[in-house]
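Colleague: just to be clear, the model below is a prediction. Sequence and coordinates:
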Amino acid sequence: MNDSKGAAAPQATFCPAHNRIYVLVAAILASSMGFIDGSVLSIATPAIRSNLGATLADAQWISNAYMLFLASLLLIGGAAGDRFGLRNVFAIGIVLFVVASLVSSLAPDPGFLIYARSVQGVGAAMMVPGSLAIIAKAYPREERGKAIGLWSAFSSLTTILGPVIGGFVLTVLGEWSWRLVFAINLPLGGIALALLLLRVPADKPEPGRRLDWIGGALITAALLLIALGLTGTGGNAPLPSQMLLYCGAGLIALLAFLWWEARSSAPMLPLHHFRRAAFSGAQGLTFALYFALAAISFFLPMTMIGGWGVTAAEASIVFLPLGILLTLLSSYAGKLADKVGPGPMITAGSAIVALAFALMGLFAPLQDPWLGVLPFTILMGLGMSAVVSPLSTAVMTSVEDRDTGLASGVNNAVARVAGLLAVALMGGVAAFVFERVLGGFAELPIFFGMRPDQPLPADAEAARLAANNAAFAVIAYANAALALLSAVIAWFTQENKLGRRRRPA
């Protein structure tokens, strides 16, 4: 409907203008909880292992229990917001996340923490899709860009400062202070929840929307079984027979998920989109690159803090350039991708990341965070800055306009699944290489990425350091190859305005 001057009337939203600021603040606080948990946990993992006596397998599950439910339920969480109302589902997600954070901060042992992290993942699956969606629904189109820009700016600030503050807290207060990483979610979540319930009206749900619960159950079972096969249970690495049993059952569940999605009338993952080379290529390169990024982000701090004796504060500073460069350069990369196409940008960025990872493995024996790691995290930041924004463009342009939200959700879920499998698989690789290089000292209580409780004899300490560096080097080289694979996929599947066009399906 137009006014007398012919201009379009402002778009109606569920939220009055004077209450929209509360939606924005609540979304920023909720997102901050997720970003803090994700970015600080890798720095805090060595302290958790030492303080709770957690094995490497325990540490993997502390990360993967969260990632499992977030990755498998992310698409359902987004659809649930449409079905039952964004504000309602977003608020429930915050409650689950905050309660699980409180329980995590009080965990007396690794098993307790793993179960709490599982609940936290369920809450995140309801909260993460809602944080941006509720802004888009509350603000009219002409004001939406500014609101999302503010959300993005504060999210970037949290990503940059979270690990630094967390690292200094761990260094100053000691190992027990890992509990504060979870406890900080209580005031953040409490304020966000109060704003939503007291200041934001409920939006209108879509009662006809169907949720793919069967698909969600099948993909959760598949990822859980595969993770069990790769990581093991009870804090122990899996036996070969257990690995075959769990991974085999997981693959069967995965095939059942794909069978169901192909036949469901309301699938959480519409498979027909994968017939497009651009869409399937974007998911493939995302999986390869984010698998590599998750593996390095999880095992590098463990190598530095637990292996080399670097403080948590120093480790957090080493990772600081990644967040700064992503914040400063991503918009420029997006503009350049408009000129040359996302293909060349993603290809170049992924190749730079691959070079950074390979150099990290090569210089690991230096055991020097400033000479052997910092220059390469800067290189990694440059590479990822060239990837993130063009990849979003590639995903959005690979489908029809009406499916962009779904495409973004699928890509987000693929990145989370990649992170889950990276931590599960690379932990086994690290443990295998560590034990082989350790040789005759394997009978001693020495573990990858963990400082011994008592000083070791000189020859045993030298063997421990060599084994620690060798294990990380193998991880770095393997994931450099995966990052390079993502560059190849991008070159052959994504739009290239420099002369080479993307190939048809």
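Modeller: Ah, there it is. Residues are numbered from 1 along each chain as shown.
Colleague: hey, let's count contacts and neighbours off CA atoms from now on
Modeller: Will do.
Colleague: ok, residue 162 touching residue 39?
Modeller: Yes: between residue 162 and residue 39 a contact is recorded at 6.8 Å, counting by C-alpha atoms under 8 Å.
Colleague: identify the residues contacting stretch 401-409?
Modeller: The contact list for stretch 401-409, computed with C-alpha atoms under 8 Å, 6 or more residues apart in numbering, reads 74-75, 78, 129, 392, 395-397, 399.
Colleague: in the residues you listed, find the pair that's most separated.
Modeller: 74 and 397 (21.4 Å; C-alpha to C-alpha).
Colleague: closest to residue 430 among the contacts of stretch 401-409?
Modeller: Using C-alpha to C-alpha, the contacts of stretch 401-409 come closest to residue 430 at residue 74, 29.2 Å.
Colleague: doesn't the closest one belong to a helix?
Modeller: Yes: under DSSP: H, G, I helix; E, B strand; the rest coil, residue 74 sits within a helix.
Colleague: pretty sure it contacts residue 121?
Modeller: No: if you go by C-alpha under 8 Å, residue 74 and residue 121 don't touch, sitting 9.4 Å apart.
Colleague: more crowded one of residue 74 and residue 397?
Modeller: residue 74 (28 against 17; other C-alpha atoms under 10 Å).
Colleague: from residue 11, how far off is that one?
Modeller: Applying C-alpha to C-alpha, to the nearest Å, the value for residue 74 to residue 11 is 28 Å.
Colleague: any idea which element residue 475 lies in?
Modeller: Applying DSSP states H and E as the criterion places residue 475 in helix 458-493.
Colleague: helices or strands next to that helix in the packing?
Modeller: Helix 458-493 is packed against helix 277-302, helix 342-362, helix 404-438, with contacts defined by 3 or more C-alpha pairs under 8 Å, 6 or more residues apart in numbering; DSSP states H and E.
Colleague: A further structure is provided below for comparison with the first:
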Amino acid sequence: MSDSTSVPVAAGGVAWGSPEARWMLTATVLGSGMAFLDSTVVTVALPAIREDLDTGLAGLQWIVNGYMVTLSALILLSGSLSDRFGRVRLFMWGVAVFALASALCTFAPTLEWLVAGRVAQGVGGALLTPGSLAILQAGFREEDRARAIGAWSGLTGVASAIGPFVGGWLVQIGDWRLIFLINVPLALAVLAIAWFKVPESRDPEAARRLDLPGALLGVTALGGITYALIQWGAVGAAPAVWVGTAVGVLALVLFLVVETRVADPMLPLGMFSSRGFGVTNAATVLIYGSLGTLFFLLVIYLQEVAGYSPVAAGAASLPITLLMLALSARSGRLASRIGPRPQLIAGPLSVAAGLWLLSRIGREAPYLTEVLPGVLLVALGLATTVAPLTATVLASVTERHAGVASGVNNTFARGAQLIGVAAIPALAGIVGGGETGGGVEAGSLIAGFGPAMLVLAGMCAAASLCALLLPRGRMPGAGEASGRGSPPREVGAVPPRGRERPLRFCGVSGPPLRSCPGSTAGDVPGDPRSGRNG
């Protein structure tokens, strides 16, 4: 792989506007955009996949969750790997794994092969997504880093926005397999640029011991619990469900034990001694768990029940991305003036109201009168919530731990989506014809969609209640609950010059792997594991 001596770079990093800067930005945007695009287009293609592979609801859940299991469990470990072995090196490995996994998905003859490909895609996504921001942080001059990361954020936001259109169009003109095949040429282009044009960087102070037992136990815990929840919805309380539950719970307990004993844990449990950190992560689980389930069920309902085309079903949630692109920076600035508490109370309530409206859509589901009003309320609620939520997570710990805090928050968000997609359909009575056949029962989808949206609305209302535990008028400090760490930073306090710039976009599928618009953590996005600037 590339090395720091193979690509010349000026001391202190490259300058904005230089050819080296353009190559670096191109590689990271294309690599991350590929993963972001894939996460949205797959959901749009689920009904077509169901028909082609003759799978039921459980199979569709595994297509989504196979990716999320490995992504959620490995995204923290990948930051340590990139610090130690090289950020460009790990980024390229991630892109290569993602491309090979996409090829496996393209030619998958059965559901089992497709799920295996999605699991491998999650491994690639865990390697490449945090590495892309770390490359920019390490490669650009300090005065240009925020501008470069802002450009990365906006451009990858565009990839998220066009994903539903691309996915729906590819399904309509050809075959669902094209949504995976499109990743292969993109990945080859990224690998070529990264090899020849992007300078390598490492952290000489990175931890020498990797938390491999924690990573293995994390994958086992998420996989076991997810298997149990999906099989419970498909076959009821069968012995396999209890075995999966036992394996998942035991692995989770062992994971927590390991994380208290290893020298450099993936999940530093001591961070949860901060009340602000614990509260905001609880809200993250509730909000993102509801979002993942919403996108999964809505696109299936609109196609299977209301008869929407793949393009129309994918575009139904486009206002969410567009409003977040337009309003997230303003939301962050508002939170820096008035404190995060009002927005973290009002935002989830707006999302809950939107989900309540969506619970009332009928079989015809006319978009302008029944779908769009609920989608707009969800969009406004997310635009109000996401930036101050991420800023509060970062402000709740000492600055040197900001990268770890953001990575933990991202992992919680991904894990919540994973569990939500596995559990909520079964709770709402939405069933399929088993794991390998029969499709999704239309009657159960019609009867269960409304109750599922109400469950999600209740989760968002609970997230709003969590925000009541935050103090008024300031960001919670790192030592607030435990008496340790830095004092709380007053909201509205001016950060050091050159250290903070508002970004343009915070992702819908998960929190960014560092600061968002208006972050008061005093640190621009960068290395998602160590919290140190490259």
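Modeller: Perfect, I can see it now. What you see is a predicted model, and the numbers here were worked out from it, not measured in a lab.
Colleague: of the contacts of stretch 401-409 of the first structure, which belong to helices?
Modeller: Under the assignment DSSP state H, those contribute 74-75, 78, 129, 392, 395-397 to helices.
Colleague: out of those, which is most surrounded?
Modeller: Highest count within these by other C-alpha under 10 Å belongs to residue 74, 28 neighbours.
Colleague: contacting residues for the equivalent of residue 390 of the second structure over in the first structure?
Modeller: In the first structure, residue 390 of the second structure lines up with residue 392, judged by TM-score structural alignment. Counting by C-alpha under 8 Å, 6+ apart, residue 392 of the first structure makes contact with residue 408.
Colleague: for residue 392 of the first structure, give its distance to residue 72 of the first structure.
Modeller: 21 Å.
Colleague: try residue 188 of the first structure
Modeller: Using C-alpha to C-alpha, residue 188 of the first structure is found at 25 Å from residue 72 of the first structure.
Colleague: what do you get for residue 101 of the first structure?
Modeller: For residue 101 of the first structure relative to residue 72 of the first structure (C-alpha to C-alpha), the value is 20 Å.
Colleague: likewise for residue 102 of the first structure?
Modeller: For residue 102 of the first structure relative to residue 72 of the first structure (C-alpha to C-alpha), the value is 23 Å.
Colleague: and these two? Which one has more around it.
Modeller: residue 72 (27 against 20).
Colleague: identify the residues contacting the more buried one.
Modeller: Residue 72 of the first structure neighbours (C-alpha under 8 Å, 6+ apart): 216, 219-220, 223, 413, 417.
Colleague: tabulate the residues you listed (TSV), appending distance to residue 158 of the first structure and neighbour count.
Modeller: Conversion of those to TSV gives the following (distance: C-alpha to C-alpha, whole Å; neighbours: other C-alpha atoms under 10 Å):
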residue	distance to residue 158 of the first structure	neighbour count
216	30	21
219	31	23
220	29	21
223	29	24
413	22	22
417	23	22
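Colleague: can you count the residues close to whatever residue of the first structure lines up with residue 355 of the second structure?
Modeller: Aligned by TM-score structural alignment, residue 355 of the second structure pairs with residue 357 of the first structure. Neighbour count of residue 357 of the first structure, defined by other C-alpha under 10 Å: 28.
Colleague: and what of residue 264 of the first structure?
Modeller: 15.
Colleague: what about the aligned partner of it in the second structure, distance to residue 212 of the second structure?
Modeller: Matched to the second structure by TM-score structural alignment, residue 264 of the first structure sits across from residue 262. Remark: distance between residue 262 of the second structure and residue 212 of the second structure (C-alpha to C-alpha) = 10 Å.
Colleague: got it, and residue 118 of the second structure?
Modeller: 22 Å.
Colleague: then residue 161 of the second structure?
Modeller: Distance from residue 161 of the second structure to residue 212 of the second structure, by C-alpha to C-alpha: 35 Å.
Colleague: these two: which is more packed in?
Modeller: Remark: of residue 161 of the second structure and residue 212, residue 161 carries more neighbours, 24 against 13, as counted by other C-alpha under 10 Å.
Colleague: how about the nearest residue to that one, chain neighbours excluded?
Modeller: residue 321 (5.8 Å; C-alpha to C-alpha, 6 or more residues apart in numbering).
Colleague: show me what whatever helix or strand the one you found lives in packs onto, helices and strands only.
Modeller: Mapping residue 321 of the second structure onto the secondary structure by DSSP H and E places it in helix 318-338. Here helix 318-338 of the second structure touches helix 142-173, helix 372-395, going by 3+ C-alpha pairs under 8 Å, 6+ apart.
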